[in-house]
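**Q** can't give you the sequence, but here's the structure:
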C-alpha cells in the first residue's frame, strides 16, 4: 500500500466529483486480469481503469482518490486527453534502511519534486496554477514489500480538472 501525503489541502474537489459519479451509478471499468490498465506501445493508458497502486507510472493521469483515506491499494486512471484530476510527473526511490520519519520524507520530496515539477511543467510551482502532492510507502509496504517509491503528483491548485498532459504547458 502507498500513503498519500498532501503538501497542499486543495485536493477535495476531484474526490467530490468521483463520489458523485459513484452515487449516480456511474462506474469505472476494472481490468481484472493484470491489475494494470490497457496501454499502447508507448505505455500510455488507452481506457479508464481501476488499477493496483503499484501499476501507477510516470505520465499516468488519474481521477482523485478519496481525500479522507491515507492509504491506497488501487486508483482510477484515464487517458490524459480525458478530464482528470492528477498526473504523475516524477518518481524516485528512497534509500534502503529503516522506515524514514515523515519529516525526512517530506524534506526529500521538496528537494526532489520541486525541480522536477519545473522541468516537467516548464515553470516553477510558485508561478504555476498547478501544485503537487506525493504518494509514499507505508511502514507495512516498506517492511513487507520493499516499497521505496515516492511518486510526485500534480493537480490544479483551484481544484479544476485538467485535460491533456501538463508536460511543457507552463500553466
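**A** Perfect, I can see it now. Just so it is clear, the structure is predicted and the values come from calculations on it, not from any experiment.
**Q** alpha carbons only for contacts and neighbour counts from here, please
**A** Noted.
**Q** part of a strand, is residue 119?
**A** No - assigned with DSSP: H, G, I helix; E, B strand; the rest coil, residue 119 falls outside any strand and is helix.
**Q** Three-state assignment for the most centrally placed residue in the chain, please.
**A** In the chain, the residue lying closest to the centroid (Cα atoms, centre = their mean) is residue 153, at 4.2 Å. At residue 153, secondary structure determined by three-state DSSP is strand.
**Q** ok, and the closest non-adjacent residue to it?
**A** Among residues not flanking residue 153 along the chain, residue 88 sits closest, at 4.5 Å (Cα to Cα, 6 or more residues apart in numbering).
**Q** thinking again about what came up before, so the residue nearest to the centre of the chain is in contact with residue 85, correct?
**A** No - Residue 153 is beyond contact range of residue 85, at 9.8 Å (criterion: Cα atoms under 8 Å).
**Q** try this one next to it:
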C-alpha cells in the first residue's frame, strides 16, 4: 500500500546525517545500498514533499512511476513493493506482458482536511474501488475470479498536500495476467 502513518524527519537534518555517514558507509556497505541512501537524500532535499518522509529504518520501494503519474489502464508489477514499508511508486509495464495488477480506478476520497484515520481511509477506498470494479471489468467482483486491492493516501499526504486519491488495482489471485482485463466480463482471464 502507499503507506501508513510515517514519522516526518526534517529534510536538512536527515541530509546532513547522510552527508556525514556516506563516506563511512561506502567503506563497509555495498554500492547499491549507498545509492539508495543517496536517492533518499535527494528526495528529502527536493521541493516536492508530497510523499512520506521515510525514517532511517524504513525499507523504501521506488517504482519507475510515482503514484501521481499513474493512470487508469496502467499495468503494474507491484507484488515486490508489498514487502516494503514505504512505497513511493509502482513499476508500470506493458499490459501485453505478464503483470501482477492493472490500475482500474483512481477515485477521489471524500473527507475533511483532518485525516480520519487509517481504518476510515481504507473503508473509503474499499467502497470506491468495489463500486468501480464492475464498470471497468464488466462483471461484479463477486462473480469474477479476479480480485481487487487499493493503495491509499498517507496521513501526511492527506493533511499537508490534500491527497485524496486511492489507487485501485485488479489482479488474478493465483497468477499474473497477460493483456488488459478492461471490459472482459469474464470470470477468468488468461494467466501465466
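**A** Received it, and whenever you're ready, just let me know what you need. As the structure is a prediction and not an experimental result, all values here were calculated from the model.
**Q** Can you tell me what the residue nearest to the centre of structure 1 aligns to in structure 2?
**A** Mapped onto structure 2 by TM-score structural alignment, residue 153 of structure 1 lines up with residue 169.
**Q** Same check on residue 15 of structure 1?
**A** So, by TM-score structural alignment, residue 15 of structure 1 is left unmatched.
**Q** which element is residue 15 of structure 1 on?
**A** Assigned by DSSP states H and E, residue 15 of structure 1 belongs to helix 12-23.
**Q** How about that helix, which residues are buried there?
**A** Across helix 12-23 of structure 1, burial judged by 16 or more other Cα atoms under 10 Å covers 13, 14, 15, 18.
**Q** from these, which two are the most distant?
**A** The span of these, defined through Cα to Cα, is set by 13 and 18 at 9.0 Å.
**Q** Looking at the buried residues of helix 12-23 of structure 1, spot the one nearest residue 147 of structure 1.
**A** residue 15 (25.5 Å).
**Q** so that closest one touches residue 68, yeah?
**A** No - between residue 15 of structure 1 and residue 68 there is no contact, the gap being 9.3 Å when judged by Cα under 8 Å.
**Q** Can you show me the strands along structure 2?
**A** For structure 2, the strands defined by DSSP state E occupy 60-61, 65-66, 75-77, 86-87, 89-93, 101-105, 146-151, 167-172.
**Q** Out of these, which is closest to residue 23 of structure 2?
**A** strand 60-61 (21.1 Å).
**Q** Counterpart of residue 14 of structure 2 over in structure 1?
**A** Aligned partner of residue 14 of structure 2 by TM-score structural alignment: none.
**Q** show me the contacts for residue 14 of structure 2.
**A** 41, 44 (Cα atoms under 8 Å, 6 or more residues apart in numbering).
**Q** Count the residues that sit near residue 169 of structure 1.
**A** Residue 169 of structure 1: 12 surrounding residues under other Cα atoms under 10 Å.
**Q** With adjacent residues omitted, what lies nearest to it?
**A** Nearest non-adjacent residue to residue 169 of structure 1 (Cα to Cα, 6+ apart): residue 121, at 5.7 Å.
**Q** counterpart of that neighbour in structure 2?
**A** In structure 2, residue 121 of structure 1 lands on residue 137 (TM-score structural alignment).
**Q** so where do the helices sit in structure 1?
**A** 12-23, 102-121, 139-140 (DSSP state H).
**Q** Go through stretch 55-69 of structure 1 and flag the buried ones.
**A** Buried positions in stretch 55-69 of structure 1, judged by neighbour count with 16+ other Cα under 10 Å: 56, 57, 59, 60, 61, 62, 63, 64, 65, 66, 67.
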